[in-house]
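**Student:** below are the sequence and a predicted model; questions follow.
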Amino acid sequence: MQLRLAFVSAALVTLAFGAPTLRGESPEDCTTGALECCQTVELASNPSTYQLLGLLGIVPNDLNVLVGINCTPIPFVDGVVLGVCNDNPVCCEDNNTNPYVPISIDCVPVAL
């Protein structure tokens, strides 16, 4: 309950003082896919990432692309971020909807 209250309080403070805007690649520039917040971002060629992709039946076209692991969407409106990403904000081309390990492929880092 306290965690939920802290989250709601943080969201209200963000709305009261204005949400941060993106610096660098903006949501409008994120034309290849969705803006995501990923717990981990690794190259597809990383052995553990490659193995995870294989277990999920995902075969990347290029092993030099970034793969986001445990990703959630970052909502935004008119270039203003409406959420918080304390991990790795990225713009990803292919967002896998695997319910066990949310993965995004072909990601580009985004500065918030």
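**Tutor:** Nice, I can see it.
**Student:** alpha carbons only for contacts and neighbour counts from here, please
**Tutor:** Fine.
**Student:** buried ones in the biggest helix by length in the chain, by neighbour count?
**Tutor:** Longest helix in the chain by number of residues, with DSSP state H as the criterion: helix 2-17. Across helix 2-17, burial judged by 16 or more other CA atoms under 10 Å covers residue 14.
**Student:** contact partners of that helix?
**Tutor:** For helix 2-17, contacts defined as CA atoms under 8 Å, 6 or more residues apart in numbering pick out residue 83.
**Student:** need the residues that contact the lengthiest strand in the chain.
**Tutor:** Across the chain, the longest stretch assigned as strand under DSSP state E is strand 34-43. If you take CA under 8 Å, 6+ apart as the criterion, strand 34-43 is touched by 27, 49, 63-75, 85-93, 95.
**Student:** can you name the next helix or strand after it?
**Tutor:** Moving toward the C-terminus from strand 34-43, the next helix or strand (DSSP states H and E) is helix 47-55.
**Student:** alright, now check it against this:
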Amino acid sequence: MIASRIFALLPLAVLAVATPTGGSTNSCNTGSASCCDSTSQASSLTQQQAGILGGLGIAVGSLTGLVGFSCSSLTVIGTSTSCSANQEPVCCTDNTFNGVVNLGCSPLNVNL
């Protein structure tokens, strides 16, 4: 009986770990979780990064917060989330550029 309750609640635990939530500077409550090869503050983009954004028709001057580059969806394995060792987990509000860049990102604490 107890084992069946644990297995019934396990999917909720996985969802809780994988779902970004509000309340701290290392999490967010909007957007989707991603793993990005690099992130930069919009106010301090390199010339190459600004060129990538410009090539996509993104007005660099209107950006705020973090911009993620070479991003992929964050994967859930068991009860933990994972990015590769060289990637940064972030939560981004604009992923319309197929992972080339993600906009409106904030760090995501995956060590819950």
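**Tutor:** Now that the structure is in, tell me what you want to look at. Please read these numbers as outputs of a predicted model, since none were measured by experiment.
**Student:** give me the TM-score for this pair.
**Tutor:** The TM-score (TM-score structural alignment, normalised by the length of the first structure) is 0.61; 87 aligned residues with a CA RMSD of 3.1 Å.
**Student:** now the buried members of the contacts of strand 34-43 of the first structure.
**Tutor:** Neighbour-count burial (16+ other CA under 10 Å) applied to these gives 27, 49, 65-75, 85, 88-93, 95.
**Student:** list the contacts for the residue lying closest to residue 28 of the first structure once chain neighbours are set aside?
**Tutor:** When the adjacent residues along the chain are set aside, residue 28 of the first structure lies closest to residue 79, with 6.8 Å between them (CA to CA, 6 or more residues apart in numbering). Residue 79 of the first structure sits next to 21-22, 26-28 when contact means CA under 8 Å, 6+ apart.
**Student:** try residue 82 of the second structure
**Tutor:** 74-76, 110.
**Student:** which of those residues sits closest to residue 11 of the second structure?
**Tutor:** residue 76 (11.4 Å; CA to CA).
**Student:** so what does the closest one match up with in the first structure?
**Tutor:** By TM-score structural alignment, residue 76 of the second structure lines up with residue 76 in the first structure.
**Student:** its match touches residue 27, doesn't it?
**Tutor:** Yes - Residue 76 of the first structure lies in contact with residue 27 (CA atoms under 8 Å); the separation is 7.4 Å.
**Student:** could you find the counterpart of residue 88 of the first structure in the second structure?
**Tutor:** Match for residue 88 of the first structure (TM-score structural alignment): residue 88.
**Student:** show me the contacts for that match.
**Tutor:** 35-39, 107.
**Student:** one more time with 6 Å, if that's ok
**Tutor:** 35-36 (CA atoms under 6 Å, 6 or more residues apart in numbering).
**Student:** what do you get for the one 4 residues further on?
**Tutor:** For residue 92 of the second structure, the contact set (CA under 6 Å, 6+ apart) comprises 31-32, 103-105.
**Student:** can I assume it sits in a strand?
**Tutor:** Yes - checked against DSSP: H, G, I helix; E, B strand; the rest coil, residue 92 of the second structure lies within a strand.
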